[in-house]
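K.L.:
structure of the sequence below:
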Amino acid sequence: MANVEECRSAIDRVSDRINRLDEAQRRAHIVERTVSLTVSDLRTVFTMRLTPQGLVDAAEHPLGSGDGRAQVRITVASDDLVALADDRMDFAKALLTGRIKVKASLGDMARLRKLL
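P.N.:
The predicted model follows:
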């Protein structure tokens, strides 16, 4: 099981990956959204905003105190989050097998698929 700092580092790596994309591609596929990332085995929620500049304003909260009104809500185990950030796990496969759960509008899901 990964710890909270390893999860925070994984979020930073995903943000860096977003920033390495061509600016035109980021602007085409990223619409600013609020995001909550529940790390189920750590009982921790990270709240942040997805922007063309990456994931910004990340904050950590105990489970139950995070923002349940986020436009994109993701639930994942800590080890799976780290594996996704390190490209050791395929996002689509993880989604289809239930290792990651995403609650978002269909439009947001389509944009996330193109981005990841």
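
K.L.:
going forward, measure contacts between C-alpha atoms and count neighbours the same way
P.N.:
Fine.

K.L.:
so who does residue 92 touch?
P.N.:
Counting by C-alpha atoms under 8 Å, 6 or more residues apart in numbering, residue 92 touches residue 113.

K.L.:
my guess is residue 13 contacts residue 83. True?
P.N.:
No - in this structure, residue 13 is not within contact of residue 83 by C-alpha atoms under 8 Å, at 11.1 Å.

K.L.:
more neighbours: these two, which one.
P.N.:
A direct count of neighbours by other C-alpha atoms under 10 Å for residue 13 and residue 83 places residue 13 higher, at 18 against 15.

K.L.:
how about the more buried one, what does it touch?
P.N.:
85, 86.

K.L.:
6 Å instead?
P.N.:
Residues near residue 13 by C-alpha atoms under 6 Å, 6 or more residues apart in numbering: none.

K.L.:
now do the SS call for residue 47.
P.N.:
strand (DSSP: H, G, I helix; E, B strand; the rest coil).

K.L.:
now the helices: where do they sit in the chain?
P.N.:
Counting by DSSP state H, the chain has helices at residues 4-20, 23-29, 78-85, 91-96, 106-115.

K.L.:
before we go on, could you also do this sequence so I can check it against the first one:
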Amino acid sequence: MATITECRGALERLSDNLLRADGEVRDAVALDRTLSCHITDLDVTFMGRLADGRIELHDTVPGRPGTKAQIRLSMAGDDLVAMVEGQLNFARAWAAGRVRLEAGIRDLMRLRKLL
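P.N.:
Coordinates of the predicted model:
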């Protein structure tokens, strides 16, 4: 099972990857939205913001946060690490129910480019 430190590191690597992206991926993440990533097996949530094409992590809270972020992810820590390392395809994990993504319809339409 991935640790909180490994999950934070994976989110930071994902942020770096998004910052270096171009084309449709860069357009898809060119949002300014609050973001949360709930790690189900650790019952911890990373809170931050998707801004300027990168993820800025601000806080880590136990359980689910009291306020909803505009973009909400939920998955096991091992799945997060595997996705960032390229060992797990996001679209397949989402279709299998291993990853949940919740956002407004307009944000979902933009983020679908990442699939």
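
K.L.:
TM-score for this pair?
P.N.:
The TM-score (TM-score structural alignment, normalised by the length of structure 2) is 0.89; 114 aligned residues with a C-alpha RMSD of 1.8 Å.

K.L.:
from the helices of structure 1, which stretch is densest packed?
P.N.:
Ranked by average neighbour count under the criterion mean count of other C-alpha atoms under 10 Å, those are headed by helix 78-85 at a mean of 21.

K.L.:
off-centre distance for that one?
P.N.:
The chain centroid and the centroid of helix 78-85 of structure 1 are separated by 10 Å under C-alpha atoms, centre = their mean, to the nearest Å.

K.L.:
just want the angle from it to helix 4-20.
P.N.:
Angle of helix 78-85 of structure 1 versus helix 4-20, following axes from the mean of the first three to the mean of the last three C-alpha atoms, to 10 degrees, is 20 degrees.

K.L.:
elements contacting helix 78-85 of structure 1?
P.N.:
helix 4-20 (3 or more C-alpha pairs under 6 Å, 6 or more residues apart in numbering; DSSP states H and E).

K.L.:
after superposition, how close is the helix it packs on to structure 2?
P.N.:
Superposed on structure 2, helix 4-20 of structure 1 shows a mean distance of 0.4 Å to its aligned residues (mean C-alpha distance after the TM-score superposition for structure 1).

K.L.:
and the spatially most distant residue from the centre of structure 2, how far is that from residue 112 of structure 2?
P.N.:
The outermost residue of structure 2, judged against the average C-alpha position, is residue 23 (19.4 Å), by C-alpha atoms, centre = their mean. From residue 23 of structure 2 across to residue 112 of structure 2, the span is 14 Å (C-alpha to C-alpha, to the nearest Å).

K.L.:
same thing with residue 32 of structure 2?
P.N.:
Residue 32 of structure 2 sits at a distance of 16 Å from residue 112 of structure 2 (criterion: C-alpha to C-alpha).

K.L.:
could you do residue 63 of structure 2 as well?
P.N.:
From residue 63 of structure 2 to residue 112 of structure 2 the distance is 27 Å (C-alpha to C-alpha).

K.L.:
next: residue 85 of structure 2.
P.N.:
Separation of residue 85 of structure 2 from residue 112 of structure 2 (C-alpha to C-alpha): 20 Å.
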